[in-house]
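Engineer: attaching a predicted model along with its sequence, questions to come.
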Amino acid sequence: MLRGSGRGRNAGGLRRAALGAAGAAAVVLIAACGSSGSGSGSGTDAAADPKLPVPATTTAAPIATPATAATLATPGATTASATAPPNAAAPEGYDPARDAAADIAAARRSAAADGRPVLLDFGADWCPDCVVLGKTFTEPDTAGLLAKYHVVRVDVGDFDHNLDVAAQYVELRSSGIPALAVVDAHGKLEVATNQGQFANARDMPAAEVNAFLKKWA
């Protein structure tokens, strides 16, 4: 999901079609959360927003409405509590009540102790692609790879939450959400998906997610 005109606006637009003599109904076309499925980072510059950090290069693409995320969420899923520490398994959802800076600091201390890298996942529960990536994280093969990391999921709200934390690791203007970053056991940023590689997670097979995790574990 790339930053564009704001949460709740449908980049794919609305198309209304006649449904016969009985009347008409709105048909909402939901665009992918990424850059039209390319993930290449190409496109036009995003509109200026003083709330967001401005990277050296920025790209933008239409975004999808958050309204569809609810239909993709796992029934009965809950987010991690605000007091529970992050762990190797990916927490469910992006909890806005958590202290992201403290979670990352705790994960980095654990990484320094056991040598496992830290995987940072920036997103929001309203984003369909973020929801899909979270479900991929629960698949057996992917979950096994995540066990090699300390996983922290950071809520960025409507691109208006934890931006100071996110700016230390990713460029949200070009990365969109979900955005991943890997920090090694020594605190070095190994990779950040600043070109929107995961912003179209709905169209990404689990094998691609697993390849990324294998590369940086």
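Structural biologist: Sure, I can see it. Residues are numbered from 1 along each chain as shown.
Engineer: going by C-alpha atoms from here, please, whenever you check contacts or count neighbours.
Structural biologist: Noted.
Engineer: what sits up against the helix ranked longest in the chain?
Structural biologist: Secondary structure assigned by DSSP state H gives helix 100-114 as the longest helix of the chain. Helix 100-114 is contacted by residues 85-87, 116-118, 120, 150-152, 154-155, 162, 165, 183-187 when judged by CA atoms under 8 Å, 6 or more residues apart in numbering.
Engineer: what about versus this one:
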Amino acid sequence: MTSRILRPVRADRRAQPRSAAPLGARLPLVAAVVVAAGLTTACGPSSQPVGSAAQSTAGQTSSALPSATASASASTSAEASPSASASPSASTSAAPSSSPTPSRAKTGSAAPKPSRTSAAPAPARIPGPGYDSSADAQKQIDAALAAAKADGRMVLLDFGANWCGNCKAADKVFAQPQTAAILGASYHLVKIDIGGNSSANSALLRKYSPSGGSYKMPVLIVVTPSGTVRTDTHATGNPSLTSEGINSFLRQWAS
């Protein structure tokens, strides 16, 4: 009786497939399959050979590093140095430009003309007191006239003698600062000795003062750069041989 009952049970067990496993035994297998499927989905199938994906990823990472490093260094330097953040245009506009304008810098353009100066020329040389009997008076007059043509000053001829008291008085006034300044600014002074026996000098006196007769020394004659006599004290009389008299005379005939 007992053997009959056991046979159908064994027959039922043989009818079930051997691959079927209990639910508790199948759960680990299902979990493994799910994990494997997740890894396959995350990575995906690769069409590149082994090592190419890693090389590409490494290249992308290395190429991104310089830009990130540069950005970080730039921001660091900008924070460390406030002057580094100033724009080039601001620094350029702040500094004054010393370069010439484009119109002047062009090749072949005319150079700017130097500005004319309104400064007065240097004062003319004033000879010392007395008269040099050995000097070539004609040559001195010619040089004075040439200088007068160049600078527009007048020529003052002083005919006198070393023994003449009035001539000495006039020399003292010529040496005073105010009178010397007027002489140097407006005249070329030539002193000519007529106290000796120089016929050449006497001829020069008659040339510039042709009225003749007795001459009262000193004889002061103002001549223009062209050689024309403007005034002759032999004809008009001498001014007062003081600073006021001679200065007034010099200013009157200076122009």
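Structural biologist: Right, received. Where do you want to start? Here the structure is a predicted model, which means the values were calculated and not measured.
Engineer: give me the TM-score for this pair.
Structural biologist: Once superposed, chain against chain, the TM-score is 0.54 (TM-score structural alignment, normalised by the length of the first structure); 128 aligned residues with a CA RMSD of 2.0 Å.
Engineer: what range in the second structure matches the longest helix of the first structure?
Structural biologist: Here helix 100-114 of the first structure aligns to the second structure at residues 137-151, judged by TM-score structural alignment.
Engineer: what residues sit buried inside that stretch?
Structural biologist: Neighbour counts over stretch 137-151 of the second structure (16 or more other CA atoms under 10 Å) mark 137, 141, 144, 145, 147, 148 as buried.
Engineer: now do the helices in the first structure.
Structural biologist: 69-72, 100-114, 128-137, 140-146, 163-166, 172-175, 206-216.
Engineer: just the ones you listed: most buried one?
Structural biologist: Counting by mean count of other CA atoms under 10 Å, helix 172-175 has the highest mean neighbour count of the helices of the first structure, with a mean of 30.
Engineer: how big's the offset between that helix and the second structure?
Structural biologist: Mean deviation of helix 172-175 of the first structure relative to the second structure after superposition (mean CA distance after the TM-score superposition for the first structure): 4.1 Å.
Engineer: turn the helices of the first structure into JSON lines, including distance to residue 25 of the first structure.
Structural biologist: Formatted as JSON lines, those follow (distance: least, CA to CA, whole Å):
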{"stretch": "helix 69-72", "distance to residue 25 of the first structure": "20"}
{"stretch": "helix 100-114", "distance to residue 25 of the first structure": "42"}
{"stretch": "helix 128-137", "distance to residue 25 of the first structure": "23"}
{"stretch": "helix 140-146", "distance to residue 25 of the first structure": "40"}
{"stretch": "helix 163-166", "distance to residue 25 of the first structure": "38"}
{"stretch": "helix 172-175", "distance to residue 25 of the first structure": "34"}
{"stretch": "helix 206-216", "distance to residue 25 of the first structure": "35"}
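Engineer: nearest to residue 194 of the first structure, of these?
Structural biologist: Residue 194 of the first structure lies closest, by CA to CA, to one member of these: helix 172-175, at 4.1 Å.
Engineer: what do we get in the second structure for residue 190 of the first structure?
Structural biologist: Matched to the second structure by TM-score structural alignment, residue 190 of the first structure sits across from residue 230.
Engineer: repeat for residue 141 of the first structure
Structural biologist: In the second structure, residue 141 of the first structure lands on residue 178 (TM-score structural alignment).
Engineer: coming back round to it: ok, of the contacts of helix 100-114 of the first structure, which come out buried?
Structural biologist: 86-87, 116-118, 120, 150-152, 154-155, 162, 183-185.
Engineer: among those, which are in strands?
Structural biologist: The strands, defined by DSSP state E, take in 118, 120, 150, 151, 152, 154, 155, 183 from these.
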